[in-house]
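S.K.: give the three-dimensional model of this entry:
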Amino acid sequence: MPPATETWLVRKRDGRQVEFHTGRIADAIRKAFRAELNLAEGQPLDPETEADVERIAAGVAEEIAPFAASGPVDVEKVQDWVEIALMRSGHYRVARAYITYRAEHAKKRALQRTEVTQDDAAAAPRLSVTLEDGTRIPFDEARIRRRLAEAARGLERDVNVEELTEEVLRSMFDGISPAELDRAMILAARSRIERDPAHDTVAARLMRMVIHNEALGTHKSDPEDLDALYRHQFEHYLIDGVAAGRLDPVVRTFDTPRLAKALKPERDAGFKYLGLQTIYDRYLLHVEGRRIETPQFFWMRVAMGLASAEGADKSDRAIEFYEVLSDFRFTSATPTLFNSATLHPQLSSCYLTTVQDDLEHIFKSIGDNAALSKWAGGLGNDWTNIRATGSHISGTNGKSQGVIPFLKIVSDAAVAVNQGGKRKGAVCSYLESWHLDIEEFLDLRKNTGDDRRRTHDMHTANWIPDLFMQRMQAGEDWTLFSPNDVPDLHDLYGKAFKERYEHYEALADSGKIKLSRRLPAVDLWRKMLTRVFETGHPWITFKDPSNIRSPQDHCGVVHSSNLCTEILLNTSREETAVCNLGSINLRRHVVEGPDGEMRFDYDLLAETVRTAVRMLDNVVDINFYPTKEAKNANTRHRPVGLGLMGFQDALAALGISFASDEAVEFADESMERISYEAIRASALLASERGPYSSYQGSKWDRGLLPIDTVDLLAEERGEEVNVDRDARLDWAPVRSLIAQHGMRNSNVMAIAPTATISTIVGVAQSIEPMYKHLYVKSNLSGDFTQVNIELVKELKDRGLWGADLLEQLKYYDGALTEIADVPEDVKARYLTAFEVDPAWILACAAKRQKWIDQGQSLNLYMSAPSGKKLSDIYIEAWACGLKTTYYLRTLAATQVEKSTVDVNKFGVQPRWMKNKSESDNVAIERGVVAPAGSPASPSPLGGASPATAIADETPLPASAVQEGAACDPNDPTCEACQ
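M.R.: Next comes the predicted model:
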């Protein structure tokens, strides 16, 4: 505090400048305390209060001194500082008394004045801030400027603090709350992210201040102070969380001081703005709206929940888990992040069920859907058992209405039970392609027709046998049956399915099966592709590779995939399959080598995978199971799904283009390493904890690893699978380990979409190419302009980034291809999704699939789809051994705001957006069967593409082109597997 004798010049309300002693601040504060305490004038305060007065006065004097040194200070400003200081100290009632005192004296002055002077006008009521308890204090512009300056520290070259301050001031209104002020500052920075990603850092820092103020009670800018505060508050957070019923009391049984010491508050700075906003809005625990978690408390809470069953080692394991989570090396799926260490630990992502052909089980299954969805589970339902429309019902001697009316109920139930109010309910229904209701099933997502036979809020997927694909390519017929006439087809695949299917066709030809229908397979294929293009559904998934390559072929059948098409597990009346998910962040494993070159750290990857598999295995024992069938399946087989994200980011960091042989090889090598370490980790867990109970007889038990099953698929198909079987690693030690100890988990790998968790850690989702380098992302937190920060950094380093390039990036819809100023090597490394030929995406996926025991959520991107192109790409997906595909993404209208762009400035539309024809009225149905031996386009998969069933090259109508619905990079609703 400045010495008590120090004096300032103070400007009075009439303009006079007088000497003002600092001791008068304490006198004013004492008067306010006396007024609040109802003490007489001159009556002394108690020693504790007097000390508080002196401390507050010292703080005010210290804050005013720098301003007073440069000239007179307005008396009103001095009084403003006193009010703010009282509020900061928690003396709200005293501050209110002081404010009342000022207001009363202002009224007296107003009554005494006979004319309005210029000075009086300046003293008119100013903007105020309304605190939570209703107290109003003067708005402090300097405080806003200081906070923005702190958030922009080190970024002054790219961030104009005065401009941000002016933006905040423009949004001010009288009575604004502190939360609204915080939001105004964040929005000011956020709105400028497209201009320079440095503003993302500013917005993230401001968001951290908000979180720290809520969870810690204050924000510390000094790292040492923040570190001490974090550790001190950790135990209080646990106590408060348990007392409020938000945390499981088990958290109090950990070695809290050790966990507090292990916290790394500096890792809060690793979040990008959108990641912080996302966890603030939906993941950080709160009590009556106030967040009680910081980001590092959040990661430690997840780690503690996953370590809670580790016995005496649980504190050590919690720290191990925290390390990989907080360092962004691995992230558990959303349900685990929501519910770990809470009183209701539903940690699993998706559930798969098979519906039986009886009314009781149909409605039990719908009820199970509701129970599973309530606790944040995504659903995959197999409906193939249900008899077709017109089939006989023996009990009533009537005719069935088929499967469609029941699916309408499923769709409505998904809307009604919206995952505990946290996100939209989501379900996908599967039907095999020989079911007599398949054509109506294809129409479920159409916007025309009888709305009672439409399911606008439910996803659908085709479960396609190999035999259909072979007949379609050969131009042969396909027969549709009702399941009650062919009851064993549902459980058969490969050669056994073919033999039995042909037997039933013979029975139909002889009149012994009356309810059937025959049509050209290509006609049904054409309709499948038409609906995928028009509505995004049903997804194209393949029954035979999913079953032939399943490790669990000895004890059941894979009847469907899940909501996001990556999980492939057995289901039955007694078993609802459950998937427990998490994803490796590949970008975090790209490091700078001793020579300065970027390289992939496979040793670090091995360490991450081992820890991740242990975390996922723990979910099985900790998890809350909404149905007994789910618990039965998960505890018996213990499947987990380790996936990956940030594939595109890793490629860019390594200097590799997505559309290159190097990218395909990286997909192969990285997935082999993940597979090697994941299988090894499960075998090591089996040595520690024992194998899963249904291990005997599995492919693992028979010495068959995922790579070995590609040949099995080729043998069952009777034709080659278009992918190599090359390996880089010595798998003998892993095989030996399995032979000795077995496997802890029936399945260990599955690549989920990761749209939400990849946003949290700030990388491209899953195995996707970069969507665009500049676009608007929507989620439940709002609309956010996204710019590729790594790209902008590289362009700035090369002296290329500026307003003109930004304008061009907007014009060309977030892609670089047509921007002349960008070097070709940069364009090659930063291709966007619609600039990458889908054959490259398939090539990478095929290389991965040979190492994976489950599947991949594989989106396909086409900038100018035609009937032939669609047919080619899906046939190739089947031919190269993929088990499933996910959304078809076709180019939509721009997502980038162009109101400020001169559309005449940059010339033509990007080449990759052009259609080859101006025709806009030709749909897939115009296609014709390609003759045998049609010329095939080159494929990075090697060899020629299979002969196509649809040869029309005419682009599809631009008016119909859409990017699909849920789970795409811009969708705010579907996150069930992510």
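
S.K.: drop to CA atoms for contacts and neighbour counts, all remaining ones
M.R.: OK.

S.K.: right, and residue 592 touches residue 654 too?
M.R.: No - using C-alpha atoms under 8 Å, residue 592 is not in contact with residue 654, being 9.8 Å away.

S.K.: alongside the first, I'd like the structure of this one:
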Amino acid sequence: MAQDITQNAALSSLQVMKRTGDLVTFDPQKISVAMSKAFIAVEGDNAQASSRIHEQVEKFTQLIAGTFLRRMPAGGVVHIEDIQDQVELMLMRSGEHKIARAYVLYREEHARLRAAKEKGISKPHPSINVTHPDGHKLPLDMGRIETVVSEACAELAEVDKQIIINDALKNLYDGVPADGVSTALMMAARTLVEKEPNYTYVTARLLLDNLRREALSFLNIADEATQHEMDELYPQAFRAYVAKGIELEQLSPELAEFDLEALGAAIRPENDNNFTYLGLQTLYDRYFLHCDDVRYELPQVMFMRVAMGLSLNEAQRTERAIEFYNLLSSFDYMASTPTLFNSGTRRPQLSSCYLTHVPDDLEGIYGAIKDNALLSKWAGGLGNDWTPVRALGSYIKGTNGKSQGVVPFLKVVNDTAVAVNQGGKRKGAVCAYLESWHLDVEEFLDLRKNTGDDRRRTHDMNTANWVPDLLMKRVFEDKDWTLFSPSDTPDLHDLYGLAFEARYEEYERKAELGEIRLFKKVKAKDLWRKMLSMLFETGHPWITFKDPCNLRSPQQHAGVVHSSNLCTEITLNTSADEIAVCNLGSVNLAQHVTDSGELDEDKIRATVTTAVRMLDNVIDINYYAVPQARNSNLKHRPVGLGIMGFQDALYKSKTPYASEQAVAFADRSMEAISYFAIKASSDLARERGRYETYDGSLWSQGVLPIDSLNNLIEARGEKFIQVDQSSTLNWDALRDQVQTQGMRNSNVMAIAPTATISNICGVSQSIEPTYQNLYVKSNLSGEFTVVNPYMVRDLKARGLWDEVMVNDLKYYDGSVQPIERVPADLKALYSNAFEVEPRWLVESASRRQKWIDQAQSLNLYISGVNGKKLDITYRMAWLCGLKTTYYLRAMGASTVEKSTVDRGTHNAVSANAAPTTPTAAPAPTPAPAEKPAKDEFELDGEAAAVPLACSIDNPDCEACQ
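M.R.: The predicted structure is shown next:
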């Protein structure tokens, strides 16, 4: 005992230097504890081993302490590493090799944890190391993971951060790369989306962690950052981004002239939390600027870049940029894809649509094809008017030969669209239009068929019929129709309404008298039947109506609308020296409905006023690939303000799509947008001046879009039109204002498909009904589980959302109709696109069309399709005054039996039944209709071709991008 006291007194004169440089008194008990842990790790802590461990540890501790006393009898300083080396040496000399190994591992683990803490890792994982881009490894930081996942789940109901962390850890391994950790977290969260829609926001926020790491490290701002830290880092990243983008020659040097401090301070980092996973992944894959495949543009930086690019010509650039940024960043309004791609860059091609006119000569034809290539290169969708080109068999004076018609040239157009793919951002896309009296129209209808001579097929481009009212009248009256070559009837294409009818009938008389030799007489119903048959079989040509587009055009005095565009919503004049251009953007209607389900007209006014200003700015800033486009756009200044999120707005107001209330809502909402858009353009005219060709337009005559319906009624006759002309706002005052102040833009409104920008904003596309309530969406960014959050919320409120409901929805392809326990009111509210009768789509479109000076991309969904349904639907579209229609989404009456699911479990809820894990939701492509019985697809008793359904959500389809 005396010896121990003497030794302890001597040891008190020794000091230990820690790794931090601090000095502490030598304490043998710490050596004892460390060795005990090593012994226990190998031999366990049972009673039999305990005695031996105690004896050995006490002996070894005294020996080690004695070693240092002999070295420094008068006291001194010992480094902690020297003590641990002596422990290892003592264990090895004593033959305790397993214990020594355990102690070495113990030292290494503690060294790893110390190094991790020195690197700022708050809670190092005991066994998982992360490999960083430079190759060094550090422990997985569980503290940071908990912070990131907690931020991702913040303020979201019914999400569980611990489930995400636990599931992610199951998929991590020692040495996992840094981005693999984020991927594991995202995968864990995205698998839960089908059970709780809020997990799509969680997944997006976890994806943001990857984006921040990638961009901030490239800009030398930080290696990584949490969302909370972005309050400080976003302004720094923004300034560094502008400098780097200009250095890389991707951004316009003019951006450096803005007040970057003010713009950086205006950025709202919290708006990053509004993205769904699909929306953010789409931005990352296709929109963010990048260098060597590294994205250095963050979401709010991108919106600010777009806003700056649209403010370049403003007197108060910085203030306007902030105004524009706030509108974009809030998702109240979204600019079109080309504007998001290119605003603020060195080549600001911001326009969405180009309409071209193809002349009837070889130089003009190939000139038009060249224009297609140049326009497509810079991300514009194309609509080509091919009606002027002479038909097959027409006389060619120059060669004394005969024409091969339109079709061979369309083959070249098809291949050009494939070859010029818009810089790899999306496929080139073009639509060819042909008027329905053209002698080549029957072969034109066959262009998308998979049979026949492939040299006369165009499998990659779109086609559309340009249908005059006279053809529709003759279909109704069961009369003949005559096909001509435009080389014999050169003025027909420029005529419409009663003037067209008179001249067309004159040409028919000439044909009967033998004055025109190249013509063909068919039954109008036969041609109509083939148009519908091919539309059903191949999805093309779309059906668009010439006369409403022209009779209601504000620009009748300045030319003729010869076609629509790629997506059938633009109706602008074209000619040899004018390629029509339209600049698009869409109001997010869902953001303009109050919690009580009412339209917020004050907010609509504010949004639309700023949006029209942004669209008008596009015209002056835009890069024009061909001079005819610049000429047209600067002369007429057309823009196309549309809407998206219509279905979401109905959900918020608890209104079924298939209802009179929905039709009334379509009417009221479009009236408000029309009113404020026209007013905004008129106010801009007062500030900036009228567009060049204003005088003589319908605007100048006080004829607004709602008034132009009278032109159509007068020309067509009341027998052939059924439209509502009611209104609720003070249109007389607006007419007076327009006639007094003028208009800044020849055209103001058009409803585009918004397929991609609606994904970015996380709302339903355009004016579309919900496709399915639960499905897997496939596009160029991958596959994404999509579940209707409104439906889930309502089912949860009634205690109906459970594993069985999820499984039932998968079995029934996202439909609630066959699920017995879903109440009738929810079945009505959550009817999917194929469960809404087409008449509701057409009627709502008709109510919107009366307010729009251009058109709308109207997809028609028809289930159990047959010839009679198609005939009724498209006749109704014409009778209701629609200008155009877009894709036909057809689903056959029969479906494939799902033999892999036990039907007996559906709708069964048992207290004793164990919950089952549902399988992945199937991809949502409507099944092709089975071969119909003879009378399934008929018009007046004659069978049409065997149908194939038009695929939806096809990543190669321009409409889905």
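
S.K.: got the end-to-end distance for stretch 247-258 of structure 2?
M.R.: Taking C-alpha to C-alpha, to the nearest Å, stretch 247-258 of structure 2 runs 16 Å from one end to the other.

S.K.: okay, that stretch sits on what stretch of structure 1?
M.R.: Alignment note (TM-score structural alignment): stretch 247-258 of structure 2 is matched to residues 243-254 of structure 1.

S.K.: pull out the buried residues from the matching stretch.
M.R.: Residues 246, 247, 248, 249, 251, 254 are the ones in stretch 243-254 of structure 1 that count as buried (16 or more other C-alpha atoms under 10 Å).

S.K.: one more: stretch 395-411 of structure 2?
M.R.: 395, 405, 406, 407, 409, 410, 411.

S.K.: returning to that earlier point: and residue 592 and residue 654 of structure 1? Which one has more around it.
M.R.: residue 654 (20 against 14; other C-alpha atoms under 10 Å).

S.K.: what about the residue nearest to the more buried one when sequence neighbours are not counted, neighbour count?
M.R.: In this structure, residue 654 of structure 1 finds its nearest non-sequential neighbour in residue 598, 5.7 Å apart by C-alpha to C-alpha, 6 or more residues apart in numbering. By the criterion of other C-alpha under 10 Å, residue 598 of structure 1 has 15 neighbours.

S.K.: surely residue 598 of structure 1 is in contact with residue 587?
M.R.: No - using C-alpha under 8 Å, residue 598 of structure 1 is not in contact with residue 587; the gap is 10.9 Å.

S.K.: shared neighbours of those two, anything?
M.R.: Both residue 598 of structure 1 and residue 587 are contacted by residue 653, under the criterion C-alpha atoms under 8 Å, 6 or more residues apart in numbering.

S.K.: I'd like the distance between the residue nearest to residue 654 of structure 1 and residue 882 of structure 1.
M.R.: 31 Å.

S.K.: go on, residue 515 of structure 1?
M.R.: Relative to residue 882 of structure 1, residue 515 of structure 1 is positioned 33 Å away (C-alpha to C-alpha).

S.K.: now residue 776 of structure 1
M.R.: Distance from residue 776 of structure 1 to residue 882 of structure 1, counting by C-alpha to C-alpha: 32 Å.

S.K.: tell me which of the buried residues of stretch 395-411 of structure 2 fall in strands.
M.R.: Among these, the members falling in strands (DSSP state E) are residue 395.

S.K.: what is the nearest of the buried residues of stretch 395-411 of structure 2 to residue 327 of structure 2?
M.R.: Among these, residue 410 lies closest to residue 327 of structure 2 (C-alpha to C-alpha), at 41.2 Å.

S.K.: can I assume the closest one is in contact with residue 460?
M.R.: No - Residue 410 of structure 2 lies out of contact with residue 460 (C-alpha under 8 Å); the separation is 10.7 Å.

S.K.: on the three-state scheme, residue 610 of structure 1 is what?
M.R.: helix (DSSP: H, G, I helix; E, B strand; the rest coil).

S.K.: who are the contact partners of it?
M.R.: By C-alpha under 8 Å, 6+ apart, the neighbours of residue 610 of structure 1 are 677, 678, 681.

S.K.: of those residues, which belong to strands?
M.R.: Reading strands off the contacts of residue 610 of structure 1, I find no matches (DSSP E).

S.K.: among those residues, which lie within helices?
M.R.: Secondary structure from DSSP state H places 677, 678, 681 of the contacts of residue 610 of structure 1 in helices.

S.K.: quick revisit: which residues touch the residue nearest to residue 654 of structure 1?
M.R.: 590, 591, 592, 653, 654.

S.K.: tell me how far the second one lies from residue 599 of structure 1.
M.R.: I take that to be residue 591 of structure 1. 6 Å.

S.K.: with the first one instead?
M.R.: Between residue 590 of structure 1 and residue 599 of structure 1 the computed distance is 6 Å (C-alpha to C-alpha).

S.K.: looking at those two, which is more packed in?
M.R.: Looking at residue 590 of structure 1 and residue 599 with other C-alpha under 10 Å, you find the greater number of neighbours at residue 590, namely 20 against 16.

S.K.: which one in structure 2 is aligned with that one?
M.R.: Matched by TM-score structural alignment, residue 590 of structure 1 corresponds to residue 593 in structure 2.
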